[in-house]
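[1] After the sequence you'll find the predicted model.
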Amino acid sequence: MNSIIRRAGSDLTEPLRRLLEGDPGSWLRVEEYREDGTLVVKAEVPGINPEKDVDITLVGNELQIDVRHEEKNEHKDKRGYRSEFRYGTFSRTVTVPGPVDEKDIRASYNDGVLEVRIPIPEGAEAASRKIPITRGNATGAAGSGTGERASAAQT
């Protein structure tokens, strides 16, 4: 399975890749939407210190968000002492539409929600075009191309 994942490389979306690798708990769940020419990425990550526990990096058109979370609870009572802890690193890569200057990216943390705002370059919206689909052999090129290949193979 891992060899298939390695060959597929970046063609797989990150959540699917992590699921196939058997590590769905290590990816950061995000909400991603566009608002007024801005790509907004939100992640619910309560109980962290954003200055210490969050790294946001931009490599090419990939925005990488890494969050470290550590939680420790201690209970002391007449029957004894109990300590519980949870920790882990969560990450997510988001593809940014078009070239973006990292100085224009804004990140904030409020009430347990990390929000990253990425301005979308003007050309990125216009680059999307709908491709028409034809039915059947509308141009006749498919039939003639097959015959040409067949006759070329025979000679």
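    Sure, I can see it.
[2] rest of the way, CA atoms for contacts and neighbours
    Fine.
[3] Okay, buried residues for stretch 115-124 please.
    Glu115, Val116, Arg117, Ile118, Pro119, Ile120, Pro121 (16 or more other Cα atoms under 10 Å).
[4] export the residues you listed to TSV and tack on secondary structure?
    Listed next are the buried residues of stretch 115-124 as TSV, based on DSSP: H, G, I helix; E, B strand; the rest coil:
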residue	secondary structure
Glu115	strand
Val116	strand
Arg117	strand
Ile118	strand
Pro119	strand
Ile120	coil
Pro121	coil
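[5] Look at Val30 and say how many residues are nearby.
    Neighbours of Val30 under the rule other Cα atoms under 10 Å: 18.
[6] quick one: contacts for the closest residue to it other than its chain neighbours?
    Leaving aside its sequence neighbours, Val30 sits nearest to Ala43 (Cα to Cα, 6 or more residues apart in numbering; 4.6 Å). When contacts are counted by Cα atoms under 8 Å, 6 or more residues apart in numbering, Ala43 touches Leu28, Arg29, Val30, Glu31, Val113, Leu114, Glu115.
[7] ok now the longest helix belonging to the chain, how far from the chain's centre?
    Secondary structure assigned by DSSP state H gives helix 141-154 as the longest helix of the chain. Centre-to-centre, helix 141-154 and its host chain are 43 Å apart (Cα atoms, centre = their mean, to the nearest Å).
[8] let's bring in a second model and compare:
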Amino acid sequence: MVTPVRGQHGLLPDLIDWVESFPTMFGFRPMAGVQGIRVEDFVEDGKYVVRAELPGIDPGRDVTITVDGRLLTISAERTEETAEKNRSEFRYGSFARTVALPADVKEEDIKANYTKGILTVTAPVAETAEAHRKIEIETGDDS
């Protein structure tokens, strides 16, 4: 079973996604210096999984993954240049994204894999009791 975890990290990541997805009325992005990395995170089969969209980079040279406390940061640098007859084009930039790790993640067992432009970071989550329970609603007597 896949359990999305975005809501557990609060409102800030959702706001950042919203701001990054809409240019301002003047056509520039407010966070243009360091661009965000599109990610999805979820818990599946006892593992916390973060999938990051990083096409066209060399993961061994251009990507850094760090853990500081309960924060996992993925940073990447892109430098790309193409040249054709009478025309050249280049793209470059820094990208970064930080996500909060669940409290019960086993940091020492975090692993990363890069396939077809997608960086997948996995970390085992300690076995814990199910956190969901139903709360009964008490009703007052209206008479």
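    Thanks, I have it. Just so we're clear, the structure is a prediction, and the values are computed from it rather than from any experiment.
[9] follow-up on the earlier one: which one among the contacts of Ala43 of structure 1 gets closest to Arg129 of structure 1?
    Each of the contacts of Ala43 of structure 1 was checked against Arg129 of structure 1 using Cα to Cα; the closest is Glu31, at 24.8 Å.
[10] aligned partner of the closest one in structure 2?
    Taking TM-score structural alignment, Glu31 of structure 1 has Glu40 as its aligned residue in structure 2.
[11] for Lys42 of structure 1, same thing?
    By TM-score structural alignment, Lys42 of structure 1 lines up with Arg51.
[12] Name the nearest residue to its match, ignoring sequence neighbours.
    Thr120 (4.5 Å).
[13] list the contacts for the equivalent of the one you found over in structure 1?
    Matched to structure 1 by TM-score structural alignment, Thr120 of structure 2 sits across from Glu115. Neighbouring residues of Glu115 of structure 1 by Cα under 8 Å, 6+ apart: Val40, Val41, Lys42, Ala43, Ala107, Ser108, Tyr109.
[14] tell me which element the first one is part of?
    Secondary-structure assignment from DSSP states H and E places Val40 of structure 1 in strand 38-44.
[15] just how off-centre is that strand within its chain?
    11 Å.
[16] Which secondary structure elements does the helix or strand just after that strand sit against?
    Moving toward the C-terminus from strand 38-44 of structure 1, the next helix or strand (DSSP H and E) is helix 50-53. Here helix 50-53 of structure 1 touches strand 62-77, going by 3 or more Cα pairs under 8 Å, 6 or more residues apart in numbering; DSSP states H and E.
[17] what's the strand it packs on packed up against?
    Partner elements for strand 62-77 of structure 1 (3+ Cα pairs under 8 Å, 6+ apart): helix 50-53, strand 54-59, strand 80-95.
[18] part of a strand, is the match of Glu31 of structure 1?
    Yes - counting by three-state DSSP, Glu40 of structure 2 is part of a strand.
[19] got a list of what the residue nearest to it when sequence neighbours are not counted touches?
    In space, not counting the residues next to it along the chain, Glu40 of structure 2 is nearest to Arg51; the distance is 5.3 Å by Cα to Cα, 6+ apart. Contact analysis of Arg51 of structure 2 by Cα under 8 Å, 6+ apart lists Val39, Glu40, Asp41, Ile118, Leu119, Thr120, Val121.
[20] The alignment partner in structure 2 of Asp55 of structure 1 - nearest residue in space that isn't next to it in sequence?
    Under the alignment (TM-score structural alignment), Asp55 of structure 1 pairs with Thr64 in structure 2. Closest residue in space to Thr64 of structure 2, ignoring its immediate chain neighbours: Ser75 at 5.1 Å, by Cα to Cα, 6+ apart.
[21] you'd agree the one you found is up against Ala96?
    Yes - between Ser75 of structure 2 and Ala96 there is a contact under Cα atoms under 8 Å: 4.3 Å.
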